[in-house]
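1. After the sequence you'll find the predicted model.
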Amino acid sequence: MIKKIIIAVLGLSLIGCMGPSLEERRKQFGEVMDYWIGADINRYIHSMGYPSDTRDLPNGNKLYIFQQASTRRTPVYISPTTTTITPLYGGGATATTTGGHIYGGNMVTDSCTKYIETDPSGKIVYWRAEGNNCY
């Protein structure tokens, strides 16, 4: 089973190199998470890291919350400048410059929160993920 987990994790790490679509990456993420259904939560924690939080549920199950977030700056673009020179009657000229506007450079937070529910014995029974970076 460990080999299967390692293969699944390596497969996810290669996703960025192969260039599948966002929809395909999300599907693969779901398949990997589905793979963990029935597995022991301690194996998941050993493989993926410690949860950010845990909660006891009214039905006796336990909820593990794994939060990941990172902040990045979007690329900065500068529109091209154009200078137009207009000759003036009697000599001289006027110059008009347009463009040169700066776009981008915004801060964006990429996040994914995974909710993993286990039964009282620690077996994973359900998962859900929220965020713009769950793949």
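-> It's in.
2. When you work out contacts or count neighbours from here on, use the C-alpha atoms and nothing else.
-> Will do.
3. Tell me which stretches of this protein form strands.
-> Along the chain, the segments classed as strands by DSSP state E run 53-56, 62-73, 76-78, 81-87, 93-99, 102-104, 107-118, 124-130.
4. helices or strands up against the lengthiest helix in the chain?
-> The longest helix of the chain (DSSP state H) is helix 22-35. Contacts defined by 3 or more Cα pairs under 8 Å, 6 or more residues apart in numbering; DSSP states H and E place helix 22-35 against helix 2-13.
5. quick one: buried residues of the helix it packs on?
-> 5, 8, 12 (16 or more other Cα atoms under 10 Å).
6. Same question for stretch 102-117.
-> 112, 113, 114, 115, 116, 117.
7. distance of the residue nearest the centre of the chain from residue 126?
-> Closest residue to the average C-alpha location of the chain: residue 133 at 2.1 Å, with Cα atoms, centre = their mean. Counting by Cα to Cα, to the nearest Å, the gap from residue 133 to residue 126 is 20 Å.
8. The structure to be compared is supplied as follows:
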Amino acid sequence: MKYFLKLSLFSMALLFMQGCATHQKFVNKYNAWVGQDINDLIKKIGYPDSTYILPNKNKVYVYERSRIYTYPSMSIGYGHWPYYHGGYGMYSYGSDVVQRTCKLYLETNKHGIIVKWGSRGNACVSN
């Protein structure tokens, strides 16, 4: 019972911390970078994971983030099973695995100015 209570409190704390980060804040953050120099962004968030040149000679900077989380889980089922000698209930413990990813693309012109950006993934959020 103590384990379940601790697990519940931990899960609630994680939910509250995740509640502050939203996709809309992420969009607003990178919309504000359009028209800015890519070097200023690199100074702020670090070097990109990769870059490539487009056919129009613009350069794309790619930032990738991927995390795998495991959450303990418990399943409870109710029902009568004759082999339990009249007992009810069934408990199962395990874990759920979730992969959270975000890939950020920043396109710059020949002067290093960010002209547009895009993202893919299920974890593109910002505080």
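-> Now that the structure is in, tell me what you want to look at. In this text the structure is predicted, and so the values were computed from the model without any measurement.
9. rewinding a little: if we compare the strands of the first structure, which one ends up closest to residue 26 of the first structure?
-> Each of these has some distance to residue 26 of the first structure by Cα to Cα; the shortest is strand 124-130, at 10.6 Å.
10. elements contacting the closest one?
-> Checking 3+ Cα pairs under 8 Å, 6+ apart, strand 124-130 of the first structure ends up next to strand 107-118.
11. Mind giving me the packing neighbours of the strand it packs on?
-> With contacts defined as 3+ Cα pairs under 8 Å, 6+ apart, the packing partners of strand 107-118 of the first structure are strand 62-73, strand 124-130.
12. for the second structure, which helix is longest?
-> Ranked by residue count, the top helix of the second structure under DSSP H comes out as helix 2-19.
13. The second structure: which residue goes with the residue nearest to the centre of the first structure?
-> When the second structure is aligned by TM-score structural alignment, the residue opposite residue 133 of the first structure is residue 123.
14. what sits against that match?
-> 100, 101, 102 (Cα atoms under 8 Å, 6 or more residues apart in numbering).
15. ok, now which ones touch the second one?
-> Read it as residue 101 of the second structure. 64, 65, 66, 67, 121, 122, 123, 124.
16. Only the buried subset of the residues you listed, as a ChimeraX command please.
-> Buried members of the contacts of residue 101 of the second structure, defined by 16+ other Cα under 10 Å, are picked up in ChimeraX with:
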select :123,124
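17. Of the contacts of residue 101 of the second structure, just say which sits nearest to residue 27 of the second structure.
-> Using Cα to Cα, those come closest to residue 27 of the second structure at residue 124, 8.7 Å.
18. before we move on, back to that, for the contacts of residue 101 of the second structure, which ones persist in the first structure?
-> With both residues aligned by TM-score structural alignment, their matches' Cα atoms under 8 Å, the contacts of these that the first structure also has are 64, 65, 66, 67, 121, 122, 123, 124.
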